[in-house]
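Enquirer: With the sequence up front, the predicted model follows.
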Amino acid sequence: MPLIRPFPGLRPAPGRADDVVAPPYDVLNTEEARERAAGRPWSFLHISKPEIDLPEGTNPFAAEVYAKGKENFERMLAEGVLVQDGEPCYYLYRLIMGEHVQTGLVAAASVAAYDAGRIRKHEFTRPDKEDDRVRQIDSLGAQTGPVFLTYRHNTTIDDLVERLTAAEPDMDVTADDGVRHTLWAVSDTGAMQTITDTFDAMERLYVADGHHRSAAASRVAAKRREANPEHTGDEPYNFFLSVIFPDVQMQILDYNRVVTDLGGRSEEAFMEAIAEAFTIEDATAPVRPRASGEFGMYLGGSWYRLRIKAERIPEDPVGRLDVSLLQNNLIEPVLNISDPRRDKRIDFVGGIRGLGELEKRVDSGAMAAAFSLHPTSLEQLMAVADANEVMPPKSTWFEPKLADGLVSHLI
């Protein structure tokens, strides 16, 4: 089987994209989704967050939620709001957020390649979140949330994308957050073959975001494979919905930390403790770190610039990450927070919220200190994946986010 292949996408009917396109399911809570879908009966949130159509307080993982999602999905199909293309296609998907532009390829990626490690992952997954995606995919018979993949850019693909996106797009929508989503269907057989062959020649792809969706797709494929005595490997369930972007266009923002207390220390004692691993300078403005190994700290109404001491930087690709340097030299030894995935004394703030959000959380009294980090680079992410290692939790924040509802993959 090829690494990727075209597929007959399920898309909003002409003129319906504005009605359908919605934020990804995992960036909104139930109340936010209910508000965003109010007055929008065809919003994809009715499929991706179907608890919004059930009584308040409904457990979002209850069986009736998945049943409601299926009902809403089938209604959109029956009403012609969502329509499947007649033939397999690739799709080019451009996101524009402010000055940032990135254009990726929507494709069906091989589950076998994912299982074999040719599509590399870099995060652990949580069983409960995996189970949720398995139930959602199984219930709908479709993958509606794309996995965000990346690759080391390729001039053949670059040139082809430039040529194909010179045509009029099939869909062009600006979402309510100001991000523009543009889609071109690629049905030319020669162009599709070039895309398939060029990607198949690549050594590997990388999961940037969507580890639970890709893991769930693998589980669903295994389940259907076992239940299908006529299994050939060519069935749609052997592939998963993905959008694949070149590394040079990806935008990773900082993923910052806030903590509820100073581990029982006074501010003075806390500063003395962290001085073992960091140099500390007063700052007159909010600190956005300029390079790896540099951190901002907001404490007691003041900003400080921290720099990790050189001898504290290890050689291994995980240990060298800024999130690891902060965790291993301050958060765990000084604050005694050894499991940031579960410890309630630490929280994480995506860089899209800005440094003002860090000040707000501390000034409110809800948090004792905040730390701003330099963004993890894509090269660092790839190095961790290539080493078959796992990144710490909350290491990357990708922007802009992919929309739900633009293209789905029926399995």
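Expert: Received, thanks.

Enquirer: From now on I want contacts and neighbour counts done on CA atoms only, so please keep to that.
Expert: Will do.

Enquirer: Output the longest strand belonging to the chain.
Expert: Criterion DSSP state E: the longest strand present in the chain is strand 100-110.

Enquirer: did I read that right, Asp197 in a strand?
Expert: No. Counting by DSSP: H, G, I helix; E, B strand; the rest coil, Asp197 is not part of a strand but helix.

Enquirer: Use this one as the comparison:
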Amino acid sequence: MNTAGTADVPARTGLDLTPFRGLRYDPDRVGSLSAVTSPPYDVVVRPDGLLHLESADPHNIVRLILPQATTPGTRNDQAAATLRRWISEGVLRIDPEPALYVYEQLDDEGMVQRGVIGALRLSEPSEGVVLPHEDVMPHVVADRAALMRATSANLEPLLLTYRGDGSASGATAVIERTAARPPLFSTTTEDGFSHRLWAVTDPADLTEVRTDLAGRQALIADGHHRWATCLRLRAEHPSPSPWDHGLVLLVDTARHPLRVRAIHRLLHQLPVQKALAALGDSFRIRSVDGPLPGALSALSAAAAEGNAFLLAGDGTFHLVDRPSPDLLARTVPADRPEAWRTLDATVLHAALLDHVWRIPDVPEHIAYIHDTAATVAKAERDGGTAVLMHPVREEVVRDLASQGVTMPRKSTSFGPKPASGLVLRTLDH
């Protein structure tokens, strides 16, 4: 069985997290665990990052989460065949008994993040158990769904957060006790993060975690498209089935606050000077000195006073702020809370992309990139425009999500994100 129950757990109106038999790399069959991991599929900076990861080890997880072939169907079939081959060859092995997995990330500055990985029962946003905070792009959901259908697997976990009461009890107590034991493995990836994983199989521990989480609500921090994909595929399979659950990492942000960073936009077909000229007098435009850290400081200062963006791609930086009230009144929908109407992402998409620049939100025109320097470098190399964003505060995200209001897609980047390739979940038995 892929999932397993534990001792009696109270009826739950909140999170329903169950153990599963994890599919994990055999350390003796790969060069190193760090060489087979990857950032989440949508964080890999293509094509440079993808090629780097593919060459790191022939069994790197990107060959499953971002298979490369000429057509989507061929890519997905290739990923499914690769997964089956790695399992048959023993490169990936399924754990002998169901478990929840405690996962720890530690960066080189001493920041520790711990959470628990499990199979979470899926729920619709209307149920108020798992709250999305961003819109999704239908073509991405369709792409991820096709890959998941082909592989019958959860290839990487979503990142969800919840707010505990700050006490060392329940799930927190189990996580801390478990982290004091020797881990299943420990590895350090090239980004400087060390990763450790433990299996929790004791029935009493499993019950303690599940009982604690049963009354809690979670926010999707990273993985909106994967969550939407899981919901789509659940509807395609008669219940009960393994498709009723999705693979998640749950982190208590009362104990381990996440970092919130911006996701930047790369406008492939819009040169910087053309972008600036189109603004007219609808924004204030100022040149700011580099290098990049100094320009980002100027963006931060401007963002504290209102909507602000940093444009780059022509070898310098241009601070764009103080949008015209008339422009905002004409372009930003008025039927949403003020916190939503004043988001930088809202103003960018409603006023700039849709109205001023008239750029369709499709991959041919817009790329979403997490790495700031990479966004600027690609814009300079390709002759496009990098639109650098300032991050949104977590409290704003959670407040809007609790109201059922979703932000424009790719508005935030919570982290650190779980590495892909540490534990997978199969769905075919």
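Expert: Arrived safely, thanks for sending. Keep in mind that what you see is a predicted model, and the values were worked out from it rather than measured.

Enquirer: After superposing, what score do the chains get?
Expert: The TM-score (TM-score structural alignment, normalised by the length of structure 1) is 0.79; 385 aligned residues with a CA RMSD of 3.4 Å.

Enquirer: In the longest strand of structure 1, which residues are buried?
Expert: Gln102, Thr103, Gly104, Leu105, Val106, Ala107, Ala108, Ala109, Ser110 (16 or more other CA atoms under 10 Å).

Enquirer: corresponding residue for the last one in structure 2?
Expert: It refers to Ser110 of structure 1. Superposed on structure 2 with TM-score structural alignment, Ser110 of structure 1 falls opposite Arg121.

Enquirer: who touches its match in this structure?
Expert: Residues in contact with Arg121 of structure 2 (CA atoms under 8 Å, 6 or more residues apart in numbering) are Leu15, Asp16, Leu17, Thr18, Asp244, His245, Gly246.

Enquirer: got a winner among those for most neighbours?
Expert: Counting by other CA atoms under 10 Å, Leu17 has the largest number of neighbours within the contacts of Arg121 of structure 2, with 27 neighbours.

Enquirer: Quick check: chain neighbours aside, which residue is closest to His195 of structure 2?
Expert: Gln105 (4.8 Å; CA to CA, 6 or more residues apart in numbering).

Enquirer: Correct me if wrong: the one you found contacts Gly192.
Expert: No. Using CA atoms under 8 Å as the test, Gln105 of structure 2 is too far from Gly192 to be in contact (10.1 Å).

Enquirer: follow-up on the earlier one: tell me the counterpart of the residue nearest to His195 of structure 2 in structure 1.
Expert: Using TM-score structural alignment, Gln105 of structure 2 lines up with Leu95 in structure 1.

Enquirer: Against Thr376 of structure 1, how distant is that match?
Expert: According to CA to CA, to the nearest Å, Leu95 of structure 1 and Thr376 of structure 1 sit 21 Å apart.

Enquirer: Neighbour count: the two, which is higher?
Expert: Applying other CA under 10 Å to Leu95 of structure 1 and Thr376 shows that Leu95 carries more neighbours, namely 22 against 19.

Enquirer: Tell me which residues touch that one, please.
Expert: Shown in contact with Leu95 of structure 1 (CA under 8 Å, 6+ apart): Val101, Gln102, Thr103, Val179, Arg180, His181, Thr182, Pro400, Leu402.

Enquirer: Wait, the third one touches Tyr93, no?
Expert: Yep, that's Thr103 of structure 1 we're talking about. Yes. In this structure Thr103 of structure 1 lies within contact range of Tyr93 using CA under 8 Å: 5.5 Å.

Enquirer: center of structure 2, which residue is that?
Expert: By CA atoms, centre = their mean, structure 2 has its centre lying nearest to Asp222, at 2.9 Å.
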